[in-house]
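Student: here is the input, now give the coordinates:
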Amino acid sequence: MPRLEEITPENLSTAVDIRVSPEQEPFVAPVMASLAEAYASRHTAWPRLVYDGDRAVAFIMGNFDPDNEVDAFRCGIWRLNVAAHEQRKGYGRFAVHALCEEAQRRGHRRVTVLWEQGEGGPEAFYLRLGFKPTGEVLYGEVVGELPL
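Tutor: Presented below is the predicted three-dimensional model:
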C-alpha cells in the first residue's frame, strides 16, 4: 500500500534519485530543482515522497497559497515525478489523490495543475484523473482544474 512521507535529511538523497523516463524529462523538472523551489517557497510548498514498502517510487509537490494573486497558484500540483521503472502501477494516481485530500483538509474546493502539451507529456494522465482545461494558458502551459 503506497504512503506519503515528508522530505527529511534522511530521505533527501532518495528523493533526488527519482528519475522519470527520458521522453518525459522535457515536461517535468528534476526533483532537485523542485526541492530548491520548495525551499524558496517553504511556507506554501508541500513536497512529499511516495513510498511502496521501503521503496521511494514517486515525488509530488503541491502548493497551498490561498492568497496568491494568480488563481491557478492558490492550490495545485507543481510537480509529479514517478520513477521510470515504477510507472503504470497507480503511484501517480495515488499521489494526486493524496494531494487532493490534503487540499480538502485545508478547505480548498479545487486543485489546479499546469502541463505542457506534446508527445510524452502528462496531459492524458491528468485528463484521465478528471482534470479539465480551464482555457487559460500560463507560461505556455495549459491550466487544468479538478473540482473537489
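
Student: from here on, contacts and neighbour counts on C-alpha atoms
Tutor: Will do.

Student: buried ones in the strand ranked longest in the chain, by neighbour count?
Tutor: Across the chain, the strand with the greatest residue count (assigned by DSSP state E) is strand 55-64. Under the neighbour-count criterion of 16 or more other CA atoms under 10 Å, strand 55-64 has 56-64 buried.

Student: then stretch 40-53?
Tutor: Those would be 44-51, for stretch 40-53 by 16+ other CA under 10 Å.

Student: pretty sure Gly92 is in a strand, no?
Tutor: No: the assignment for Gly92 (DSSP: H, G, I helix; E, B strand; the rest coil) gives helix, which keeps it out of a strand.

Student: next up, for comparison:
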Amino acid sequence: MLRLEEITPDNLSAAVNIKVRPEQEGFVAPVVASLAEAYASRLTAWPRLVYDHDRAVAFIMGNFHPDNELEAFRCGIWRLNVAAEEQGKGDGRFAVMAFCEEARRRGSRRVTVLWEQGEGGPEAFYLRLGFKPTGEMLFGETVGELLLG
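Tutor: Coordinates of the predicted model:
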C-alpha cells in the first residue's frame, strides 16, 4: 500500500535516511541536499516521501513553475531517490505517476525530467515509463518529456 506524504518535522529523519545504491550516488543528490534546495525554492518545489505502509521507501521532488523561462523547468521531476533495498518493487514508478497526477491536477500537460547518461543511471527507468528524449541537453543532462493525456 503505497502513498505520498509531505515532508514534516516528524518524517524528516526518515527522508534524509533514504540512500540509493552506491553506484547510483553520482546520478542523484542526497535527499538532504534536495530538501535544502526545496527550502530555498519553497514556492515552486514539491518534495514528497513515498511510504509503503509505515516505511519511507522513496523520495521525489518536483517543481511547478509555469512561468519559468526554461520550458524544461515549468513542470518537472528534479529528484527521485528510491532506497537501495526497495528498488525494483514499483516505488519509483508510483512516485513518478503520483507526480504526473499532481501535474494534471494543476493543469499541466507535460512533465519533464533531466538525467545524466551513464551506466547505472536512470535513463532506462524513465524510458520504460514513457519519457522520450527531447533532443535538448541542459547542464550536460538529457531532457526527457512525458506528454500527459
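
Student: got a TM-score for the two of them?
Tutor: For these two chains in superposition, a TM-score of 1.00 is obtained (TM-score structural alignment, normalised by the length of structure 1); 148 aligned residues with a CA RMSD of 0.3 Å.

Student: check the fit of the longest strand of structure 1 onto structure 2 and give the mean distance.
Tutor: For strand 55-64 of structure 1, the mean deviation from structure 2 after alignment is 0.2 Å (mean CA distance after the TM-score superposition for structure 1).

Student: packing partners of that strand?
Tutor: Here strand 55-64 of structure 1 touches helix 12-16, strand 45-52, strand 75-82, helix 91-105, going by 3 or more CA pairs under 8 Å, 6 or more residues apart in numbering; DSSP states H and E.

Student: at 7 Å instead, please
Tutor: strand 45-52, strand 75-82, helix 91-105 (3 or more CA pairs under 7 Å, 6 or more residues apart in numbering; DSSP states H and E).

Student: could you dump those to JSON lines with distance to Glu141 of structure 1?
Tutor: Formatted as JSON lines, these follow (distance: least, CA to CA, whole Å):
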{"stretch": "strand 45-52", "distance to Glu141 of structure 1": "20"}
{"stretch": "strand 75-82", "distance to Glu141 of structure 1": "12"}
{"stretch": "helix 91-105", "distance to Glu141 of structure 1": "19"}
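
Student: quick one, which of these is nearest to Val28 of structure 1?
Tutor: Proximity to Val28 of structure 1, assessed across these by CA to CA, is greatest for strand 75-82 (6.9 Å).

Student: where does that closest one end up in structure 2?
Tutor: Using TM-score structural alignment, strand 75-82 of structure 1 lines up with residues 75-82 of structure 2.
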